[in-house]
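Asks: With the sequence up front, the predicted model follows.
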Amino acid sequence: MNTPKLAVYKLASCDGCQLTLLDCEDELLALAGRVDIAHFLEASSAVTGGPYDLALVEGSVTTERDAERVREIRAAARRLVTIGACATAGGIQALRNFADVEEYRRVVYAHPEYISSLATSTPVSDHVQVDFELRGCPIDKRQLLEVITAFLAGRKPDVPNHSVCFECKRRGAVCVMVAEGKPCLGPVTHAGCGALCPAYGRGCYGCFGPSGSVNLPALIPVLRSDGLDDAAVERLLTTFNAAAFAKEQDR
């Protein structure tokens, strides 16, 4: 029986989600015994050609070359999974989607004519078919291992689609919105972090993106009642998953 081949790719990103895979340490050693890690430049310069049974893609599409690469990756992979806020929602760099990129280019670069980029930063799923999206900035290593194991075993990943509020209840964390009147995106944010921020008395800031049951029209008035004006609410929603939350607001 042939050993399944795993490939890991990077587009426009900070490498944090790939580092999450490397941070699995003991689990990664066990995984390496079951799969052929054929392409993972963050870990090794040794590369084995495709086709690949599973490809993990970190990063958003910000250039024409990125768009070409995701099509090449899709063609070489039996299953394609995007990992992290950049690959699933455009990332923090998607703030360009709400601004004049040409003006940025003129102001920031001495020779803007040498800079080639798209006017938008978009998720991989805007360009090719994606088999699964694993959210987070960065992703959670337990969820990552579950996704890899599930696809190699031929089953659906057991990754919940509910909000961070569920994780707060399971962890026994006091609701910072109810008890302290602090702004929190937990009710509309995808679970996966283990309610890390609320457990330490800080409101969730949405690093895992929108959950499967988002109700922003109900949450925004609550945020305003906690003392935020319209500009502050907008700032709260325009971070790692700005483009994804903007889509939810437009619905």
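Replies: Done, it's in. If you're wondering where the values come from, they're calculated on a predicted model, not measured in any experiment. Numbering: from 1, shown residues only.

Asks: Only C-alpha atoms from now on, for both contacts and neighbour counts.
Replies: OK.

Asks: which residues in the stretch 101-250 of the chain form helices?
Replies: 101-108, 141-153, 164-171, 176-180, 196-199, 216-225, 230-237, 242-250 (DSSP state H, counting those that start in this stretch).

Asks: so how far is the host helix or strand of R69 from its chain's centroid?
Replies: Using DSSP states H and E, R69 sits in helix 64-76. Between the centre of helix 64-76 and the centre of its chain there are 18 Å (C-alpha atoms, centre = their mean, to the nearest Å).

Asks: Second structure follows, compare the two:
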Amino acid sequence: MSSVPTLAVFKLASCDGCQLTLLDCEDELLALAGEVRISHFLEASSAVAPGPYDLALVEGSVTTAADVERVREIRARSRRLVTIGACATAGGIQALRNFADVEEFTRAVYARPDHIDALATSTPVSDHVRVDFELRGCPVDRAQLLEVITAHLAGRAPDIPDHSVCFACKRRGIVCVTVAHGTPCLGPVTHAGCGALCPAYGRGCYGCFGPSGSPNLRALIPLLHRDGMDDRAVERLLRTFNASAFDKEVRS
């Protein structure tokens, strides 16, 4: 293996937002590029190397049989594999198919649904291969992404907090939108990382970063009912960017 660490970035089913977050690092990315050899990153360059890779970042969920085989190949060529974003860590918004009939969707959308080769579910990468770390977010936070990359290349554990958005609100001195205004908010059960962006503007958290380390959804749901949401509204609130992950927490 080369003395210069190699970095690869791969995409499965996703919107590319997490890869764009890496490109948006600008000056930090230039510094990073001086410390590693970027061997595969099609969002940035068509030049690729076959591996092996010291660190692979994977964006996107597994939605086809080809995705399953591809992620297994990436795992086999990567010393460390890190999934980035809600799609790769929880199946993404496309995991809404998990609660319905995917064949019905394809018949409604495509003129020739027989041309569509898709799995019945959208699943996180960790359902198929061993993952060394999961970085949550839709999209991921650039500072957290840089921390994960530098930590893995340095051989240490990433320093990513596992507390909820409520903790971030307290640190920023943001008035609780639920307590003050009765606004439904997923902050108590959502992984921190966004800097409490929505509550800072008086809006409830939408759960972009998925469930926190120890979410208590069974306690939160009655509060959402108290704030005027019926069962259908609560279901819609939970079934967005991290639909599959929140559903697992509800059923656990």
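Replies: Everything's here; your move. Everything quoted here is computed from the prediction, not taken from an experiment.

Asks: The first helix or strand past the helix holding R69 of the first structure going along the chain vs the second structure, average offset?
Replies: Using DSSP H and E, the helix or strand that follows helix 64-76 of the first structure in sequence is strand 80-83. With mean C-alpha distance after the TM-score superposition for the first structure, strand 80-83 of the first structure departs from the second structure by a mean of 0.1 Å once superposed.

Asks: Next, the buried residues of strand 80-83 of the first structure.
Replies: By neighbour count with 16 or more other C-alpha atoms under 10 Å, strand 80-83 of the first structure contains the buried residues 80-83.

Asks: JSON lines for those residues, including distance to G50 of the first structure?
Replies: Output for those, formatted as JSON lines (distance: C-alpha to C-alpha, whole Å):
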{"residue": "L80", "distance to G50 of the first structure": "13"}
{"residue": "V81", "distance to G50 of the first structure": "16"}
{"residue": "T82", "distance to G50 of the first structure": "18"}
{"residue": "I83", "distance to G50 of the first structure": "20"}
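
Asks: So which of these is the closest to V147 of the first structure?
Replies: Proximity of the buried residues of strand 80-83 of the first structure to V147 of the first structure (C-alpha to C-alpha) peaks at V81, which lies at 8.6 Å.

Asks: Please tell me how far that closest one sits from L144 of the first structure.
Replies: Distance from V81 of the first structure to L144 of the first structure, counting by C-alpha to C-alpha, to the nearest Å: 10 Å.

Asks: intersection of neighbour lists for the two?
Replies: Common neighbours of V81 of the first structure and L144 (criterion: C-alpha atoms under 8 Å, 6 or more residues apart in numbering): L134.

Asks: Quick one: residues contacting L95 of the first structure.
Replies: 238-239, 242-243.

Asks: Please disregard the earlier target; I meant D36 of the first structure.
Replies: 3-6.

Asks: Thought G59 was touching S13 of the first structure, still the case?
Replies: Yes: look at S13 of the first structure against G59 with C-alpha atoms under 8 Å: they come within range, at 4.5 Å.

Asks: neighbour-wise, which of the two wins?
Replies: The neighbour count for S13 of the first structure versus G59, taken as other C-alpha atoms under 10 Å, is higher for G59 (31 against 21).

Asks: Now do the same contact list for the more buried one.
Replies: Shown in contact with G59 of the first structure (C-alpha under 8 Å, 6+ apart): 10-14, 83-87, 90-91, 123.

Asks: The helix holding R69 of the first structure vs the second structure - mean distance after superposition?
Replies: Superposing on the second structure and averaging over aligned pairs (mean C-alpha distance after the TM-score superposition for the first structure), helix 64-76 of the first structure comes out at 0.2 Å.

Asks: Provide the aligned range in the second structure for that helix.
Replies: Aligning helix 64-76 of the first structure against the second structure (TM-score structural alignment) gives residues 65-77.

Asks: Can you tell me the SS state at V8 of the first structure?
Replies: strand (DSSP: H, G, I helix; E, B strand; the rest coil).

Asks: Report the contact partners of it.
Replies: Shown in contact with V8 of the first structure (C-alpha under 8 Å, 6+ apart): 18, 39-41, 55-58.

Asks: What about those residues, which are in helices?
Replies: Among the contacts of V8 of the first structure, DSSP state H puts Q18 in helices.

Asks: want to try TSV for the contacts of V8 of the first structure, with neighbour count and distance to L152 of the first structure as columns?
Replies: Below are those laid out as TSV (neighbours: other C-alpha atoms under 10 Å; distance: C-alpha to C-alpha, whole Å):
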residue	neighbour count	distance to L152 of the first structure
Q18	25	18
H39	22	16
F40	19	17
L41	14	21
A55	25	11
L56	25	12
V57	27	16
E58	28	19
